[in-house]
Structures are given as structure tokens and as C-alpha cells.
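# Kindly generate the corresponding structure for this input.
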Amino acid sequence: MYFSGIQPTGKMHIGNYLGAVRNWVKLQQPGNQNIYCIVDLHALTDKLTIDHEIKFDQNTKSDTLSLAATLIASGINPKQSVFFIQSHVPEHAELQWILSCIAPKNWLNKMTQYKDKKKEYSTLGLYTYPLLMAADIILYQAQYVPVGLDQKQHIELTRDYVQRLNSLFKLNIVEPQYLESTCPKIMSLRDGNKKMSKSDAIDGNRINIDDSKEEIFEKIKRSKTDSIPQIYFDQDKRPEISNLLRIYSAFSNLSMEQVIEKYLTKTTVDFKRDLSELIANELNTIAQKKKQILNNQSELEQTLKEGSMKAREIASKNLKLIKENIGLLV
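Okay, here's the model as predicted:
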């Protein structure tokens, strides 16, 4: 069983696509049970601003539908995988509450993501975010969780909660394993030591999945490199060109050695032009499929509804078992 989720916030970029979505698609093999969801409840954790203004804007619905269409266009097949919206399965929030009652608060205090993101007026939701993520995983007894390296600590925390449930209530819940992405981390186009991010205020630092061909060419053209004419990989001394080489390798499905050999006698200008073409061709195919999907929104919503029904069938069965074992009347 494989489980993973993605937030409908910000603009999905090629780091998300290469590091997560492509991997999800590859896992859709005969014999694998895959569950993928759009975690819209997680997306509510950053809506409180410093002046206490709550920004629960109406874009959340459209962003969710847009992301769903992007994922299907990228290769997530609702007939092969259980694909749904997190908030459509209330068992997630119910299990989160149960988990919040079985372990000490200091388990959450050690989470580095909260330490990095917290502000003076941060909400309880941001603090308990890892609990909801643990509930997401436990609810489906996922054996493997393909997520980015920055989420590895959350998987370790989830294992702690599974062990606590199993030891206290004689359950036999599967301990989830972190499944590392086959694609290395994609960095900012203008800072090879900084991860490409949805939340980056500078759009030119990333390539969004919905960028046009012209935007892709312009961003790659303006991406930072160095004065060394030869093209080769050196993460420590040449982080920016090394990042572009990683992106080329991922989109071309060539090894790093093959890419370097191909551009051994070519210029950075040649390399950037070819890289732009490579990215634009793949993203344009996704964009065309996405447009077709969004043109039939009712069918998309029906697909998501059917996915949620499948997810609830699994989730309700597993939650019932937990509730029975902890002594609740069910």
C-alpha cells in the first residue's frame, strides 16, 4: 500500500512534479495499491496573517480542482489509484483527534517544520499539522509513503504514533516506511543552494507546471550559472549549473554522465535552449490534457466523488477497528 498527498496551495512547480508526482505515476504498477489525495485540510494551516486576518479565500475550491486536473493530466489514473480530496473523508479529522490524546505534547515540539514556520500568532492547526498527516497515513495502513526528504521527520513521527497505538491497544497497524524520491531535490533557478519552493515570492526562481513555453524559455535563459564555459556537475563549486543538469537528466531520462557527455563541447547557451525545449514539450502535453479535463468539470467532480467513496470504505473500516480497541462504543 502506497499513500501520499499534496496541498492545493501556491503554484505546483517542476520540483513537485519531478520529485513527487512522477514517482506516484511510476508506482501505478499491477499489484500495487496506491492512494493519493489532495490534502485541502492541510492547506488551511497558513491562512492566519500577523494582523489576525483570516484568509479563507474562495480560491481553495478552484485551486483544488486545478490541482486534481494537473495530477490526472500528469498520469495519475483514478482507475488504477484511489484518488480523492482529504476533506471529503471526515475520518481523517476524527483519527487526528484520537492521536492527539495518546501521546505527549513534546512529540510535536521537536518538529522542525513548525519551528521554521511558526510566527507570533501561529494557529493550533499549524502546530498539530503533523498529527493530521499521521492520521492520513495510519487511516489506510500505508506501508510506504513516497514524499520529499523534508517530510521524512513526519514519517518518523507517524511511526511513533503507530507504535504507541499498537502497544497500548493491542493493534497491529503497519509501521509506514519513508520512500525516497528517485529524483534528487530540485533547487531554485537563481540559487543552487536553496530549494525550489511554491512559497518563494520571486516567480522567476521556479518553473511552474502551468508556465507557457515563452515563460519557460525566459526563466531558463535568466537562470543563474557561472563564468566557466565547460558544462559539468559539481554541486559544491557549481551548484546552479549542477541543478540545471539534474533537471535535464530528470526530464530526458538520461543519466547524469550521458547528459554531460552530450554537452561536453557545447555552450551554456546551447544547453539552456535544449533544456527549455525539453521542459516545455513535456509541460505543454500536460497543459493540453489539463485543459480538456477542466472543460468537463462535472466529470472531474464525479471522479473525485467516486474516489472519496473508495477512500471512505477503507478509512471507515480501519478507524472502526481503532475505535473498538480504544474502548469507544461503535
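
# all contacts plus neighbour counts: C-alpha atoms, from now on.
OK.

# Walking through the stretch 201-330 of the chain, point out its helices one by one.
Counting by DSSP state H, counting those that start in this stretch, the stretch 201-330 of the chain has helices at residues 213-222, 239-252, 256-262, 268-294, 297-326.

# Just say which of those helices is most tucked in.
Greatest average neighbour count among those goes to helix 239-252 (a mean of 21), per mean count of other CA atoms under 10 Å.

# sorry, back to before: ok, which of the helices of the stretch 201-330 of the chain comes nearest residue 105?
Residue 105 sits nearest to helix 297-326 of all those, at 19.7 Å, using CA to CA.

# The closest one vs helix 268-294, what angle?
Here helix 297-326 points in a direction 90 degrees away from that of helix 268-294 (axes from the mean of the first three to the mean of the last three CA atoms, to 10 degrees).

# Which secondary structure elements does helix 297-326 sit against?
For helix 297-326, the contact count by 3 or more CA pairs under 8 Å, 6 or more residues apart in numbering; DSSP states H and E identifies helix 59-74, strand 81-85, helix 91-100 as packing neighbours.

# Identify whichever of these lies nearest to residue 302.
Between residue 302 and those, the shortest gap by CA to CA is with strand 81-85, which sits at 10.4 Å.

# Just want the angle from that closest one to helix 297-326.
90 degrees.

# next helix or strand past the helix or strand hosting residue 23?
When elements are assigned from DSSP states H and E, residue 23 belongs to helix 22-26. Moving toward the C-terminus from helix 22-26, the next helix or strand (DSSP H and E) is strand 34-38.

# In JSON lines: the helices of the stretch 201-330 of the chain, plus distance to residue 154.
JSON lines is the format used below for the helices of the stretch 201-330 of the chain (distance: least, CA to CA, whole Å):
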{"stretch": "helix 213-222", "distance to residue 154": "33"}
{"stretch": "helix 239-252", "distance to residue 154": "26"}
{"stretch": "helix 256-262", "distance to residue 154": "31"}
{"stretch": "helix 268-294", "distance to residue 154": "30"}
{"stretch": "helix 297-326", "distance to residue 154": "20"}
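
# of these, which approaches residue 146 most closely?
Ranking the helices of the stretch 201-330 of the chain by proximity to residue 146 (CA to CA) places helix 239-252 first, at 17.2 Å.

# tell me what that closest one is packed against?
Here helix 239-252 touches strand 191-195, helix 256-262, helix 268-294, going by 3+ CA pairs under 8 Å, 6+ apart.

# export these to JSON lines and tack on distance to residue 301?
JSON lines is the format used below for the helices and strands packed on helix 239-252 (distance: least, CA to CA, whole Å):
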{"stretch": "strand 191-195", "distance to residue 301": "33"}
{"stretch": "helix 256-262", "distance to residue 301": "41"}
{"stretch": "helix 268-294", "distance to residue 301": "10"}
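
# Could you also give me the structure for this next sequence, so I can compare it with the first?
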Amino acid sequence: MGYLSRMTQWKAKMSLPDDASPLDTSSKATLKLGLFSYPVLQAADILVHGATHVPVGHDQAQHLEFARECAGSFNHIYGDVLVQPETIISPAKRVMSLTDPSSKMSKSAENPKSRILLTDPRQVIFKKIKSALTDSTEGVTYEPDKRLGVSNLVEIMYHLQSEEGRFSHQEIAEECRGLSMRVFKEQVAELIDLRLEPIRERYHELMGEDNGKSLARVADFGAMNASASAEATMEKVRNVIGL
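Predicted coordinates for the structure are as follows:
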């Protein structure tokens, strides 16, 4: 309880001060079990399958530390049974909202224009990027502390181009400096659509096969494998604790 109550993401979601206790009934916020126990369920999923490396966003790194803590505490008592997973952080630590660049882009945000979905068609991507919040300053610059919206679009371009290894954030901004905001946004949208097109096409291809029955077969096969993987770990756990 103590460890979970100090979780940064939990306090942020509940709008609690850093020194708040989850059991403080004087607070306007009330304990939400689903939100509070999420790191426990996440740790269980990771540990039961013996995951060695887990790719997560920057905001999930603390949850991975909790999973490592759980494995370490268990192993300290019962021996080397559970695997302590290593955290893999994506280079794109955080993509910000298109409508509120001070907040993270989220699929649960109320405004659908705040995010780009992998399945968004080309015209929707262009429409969302066109309406993305920027500012009235002329030219494109990369200044995350001052120009959140513009810098977010530069970040998106950087991560979609970085595999080519030709640009940095500043180089992209410098290359686009003389563009109007309209033309710059069109270039961002064009690049996003280029990268998402094969994903989008594959999605529709899969969804169109046997009305999704092929996906159901894959899911059933995956469930069987997951069940076997989990049972192998649980057998070790039951043996060492004497059940």
C-alpha cells in the first residue's frame, strides 16, 4: 500500500499532492481501486510470463520498477524463481496532444482531434494536423519550453524520420524554418500518413478476412500459449511456497 500510494502516475490521475495518503478521507479525491491496483495487475502479467525485457512509455517506467521490486522481494524469501524484467524505454518518450500540447496524447481524451489513430485515413490525419494547436509566431523552431505545439509537431517528424539517421530536432526545425505553418503542417501530415499507410492497410486486410474469424483463431492460439506460459511459472511458485 505504501509503495503504491507513492506512485507518481496514481497521484497525477487523482490530482493529489505529493505528500497525500491514499487513505486520507479528508481529501476530495477518493480511492479508486482499479487505478490504484493497476500496477499490481501489470506486474502480475509481466512476472507470470517470465518477461525479461518490457518496452514501455516513459510514464510506465515506475510501474516496471514496481514489478522488479515484487520479483526481488519474492526471490529474497523463496529463491531465484521470478525474473526481474529490464525496462526498455522508447526513444519517443511522450507524444503530446494535438489540441493541448501540454498534455500527453491519449486515446481516452474527450476530444478525438487530440490524437492520431493508427487506422485514421489520410483525409482525417490531414484534418487533425491542420487543426493542431500551434501559435502565431512566424517560422518553425524547436523550443519545447516556449512553443509546445510547434515543437510537438517537430518531435513527431523527428521520430518518424529518425530511422534514416539524417536529422536532429533542431535540423528539422531549421530545414522548415521558412515554411508557413500551413505548409509545415501539411508536411507533418504527409509523413504521418506515409508511415501509417502500411499499418492501416494491413489492419483492414486482417479485419476483412473471414469477418475477423482469422483474428479469433490467432487470439485462441495466443490464449493457449499464454495459459501454458503462466502455468509453468505458477507451478514453480506453488512448489516453493508449499501449496
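
# Got a TM-score for the pair?
Superposed pair, TM-score by TM-score structural alignment, normalised by the length of structure 2: 0.83. Supporting alignment: 223 aligned residues with a CA RMSD of 2.0 Å.

# about what we covered before: single out the most deeply packed of the helices and strands packed on helix 297-326 of structure 1.
Greatest average neighbour count among these goes to strand 81-85 (a mean of 24), per mean count of other CA under 10 Å.

# That strand aligns to what range in structure 2?
Using TM-score structural alignment, none of the residues of structure 2 align to strand 81-85 of structure 1.

# Residue 130 of structure 2 contacts residue 188, doesn't it?
No - at 9.5 Å, residue 130 of structure 2 and residue 188 do not qualify as touching, with contact defined as CA atoms under 8 Å.

# Now residue 36 of structure 2. Nearest residue, chain neighbours left out?
Take residue 36 of structure 2 and drop its neighbours on the chain: the residue closest to it by CA to CA, 6 or more residues apart in numbering is residue 10, 6.6 Å away.

# Name the helix or strand for residue 65 of structure 2, please.
Going by DSSP H and E, residue 65 of structure 2 is in helix 61-78.

# buried ones in that helix?
Neighbour-count burial for helix 61-78 of structure 2, counted by 16 or more other CA atoms under 10 Å, picks out 61, 63, 64, 65, 66, 67, 68, 70, 71, 72.

# what's that helix packed up against?
helix 33-48, strand 86-89.

# Relative to structure 1, which residues correspond to the last one?
Spelled out, it's strand 86-89 of structure 2. With TM-score structural alignment as the criterion, strand 86-89 of structure 2 aligns to 177-180.

# any idea how far the residue nearest to the spatial centre of structure 2 lies from residue 105 of structure 2?
When CA atoms, centre = their mean is applied to structure 2, the residue found nearest the centroid is residue 57 (4.5 Å). Residue 57 of structure 2 sits 12 Å away from residue 105 of structure 2, going by CA to CA, to the nearest Å.

# Kindly report the same for residue 56 of structure 2.
Plainly put, residue 56 of structure 2 is 15 Å away from residue 105 of structure 2 if you go by CA to CA.

# How many residues are close by the counterpart of residue 203 of structure 1 in structure 2?
Using TM-score structural alignment, the equivalent of residue 203 of structure 1 in structure 2 is residue 112. Look at residue 112 of structure 2: counted by other CA atoms under 10 Å, it has 14 neighbours.

# just residue 23 of structure 1 next, same as before
For residue 23 of structure 1, the neighbour count with other CA under 10 Å is 17.

# what residue of structure 2 matches up with it?
Here residue 23 of structure 1 stays unmatched in structure 2, going by TM-score structural alignment.

# Would you check that residue 23 of structure 1 makes contact with residue 182?
Yes - using CA under 8 Å, residue 23 of structure 1 is in contact with residue 182, at 7.1 Å.

# List the buried residues in the helix holding residue 23 of structure 1.
For helix 22-26 of structure 1, burial by neighbour count (16+ other CA under 10 Å) applies to 22, 23, 24, 25.

# same check, this time on stretch 107-119 of structure 2
Neighbour counts using 16+ other CA under 10 Å place 113, 114, 115, 116, 118, 119 of stretch 107-119 of structure 2 among the buried residues.

# how about TSV for the residues you listed, with distance to residue 52 of structure 2 added?
Listed next are the buried residues of stretch 107-119 of structure 2 as TSV, based on distance: CA to CA, whole Å:
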residue	distance to residue 52 of structure 2
113	37
114	34
115	31
116	31
118	28
119	30
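
# Determine which two of those are furthest apart.
Maximum distance among the buried residues of stretch 107-119 of structure 2 (CA to CA): 14.8 Å, for 114 and 119.

# quick revisit: what's the overlap in contacts for residue 57 and residue 105 of structure 2?
Here residue 57 of structure 2 and residue 105 have residue 94 as joint contacts, going by CA atoms under 8 Å, 6 or more residues apart in numbering.

# Quick one: residues contacting the nearest residue in space to residue 82 of structure 1 that is not next to it in sequence.
Distances taken as CA to CA, 6+ apart put residue 35 closest to residue 82 of structure 1, at 4.6 Å, once the chain neighbours are dropped. Going by CA under 8 Å, 6+ apart, residue 35 of structure 1 touches 1, 2, 3, 4, 81, 82, 83, 311.

# and those residues as a markdown table, adding distance to residue 239 of structure 1?
Listed next are the contacts of residue 35 of structure 1 as a markdown table, based on distance: CA to CA, whole Å:
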| residue | distance to residue 239 of structure 1 |
| --- | --- |
| 1 | 36 |
| 2 | 33 |
| 3 | 32 |
| 4 | 29 |
| 81 | 37 |
| 82 | 38 |
| 83 | 36 |
| 311 | 42 |
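
# and which of the residues you listed is nearest residue 290 of structure 1?
Nearest member of the contacts of residue 35 of structure 1 to residue 290 of structure 1, counting by CA to CA, is residue 83, at 16.0 Å.

# Could I get the contacting residues of that closest one?
For residue 83 of structure 1, the contacting residues are 35, 36, 37, 304, 307, 308, 311, by CA under 8 Å, 6+ apart.

# same thing with residue 37 of structure 2?
By CA under 8 Å, 6+ apart, the residues touching residue 37 of structure 2 are residue 4.

# Show me what it aligns to in structure 1.
Counting by TM-score structural alignment, the partner of residue 37 of structure 2 is residue 128.

# try residue 179 of structure 2
Match for residue 179 of structure 2 (TM-score structural alignment): residue 266.

# Excluding sequence neighbours, find me the nearest residue to residue 134 of structure 2.
residue 149 (4.4 Å).
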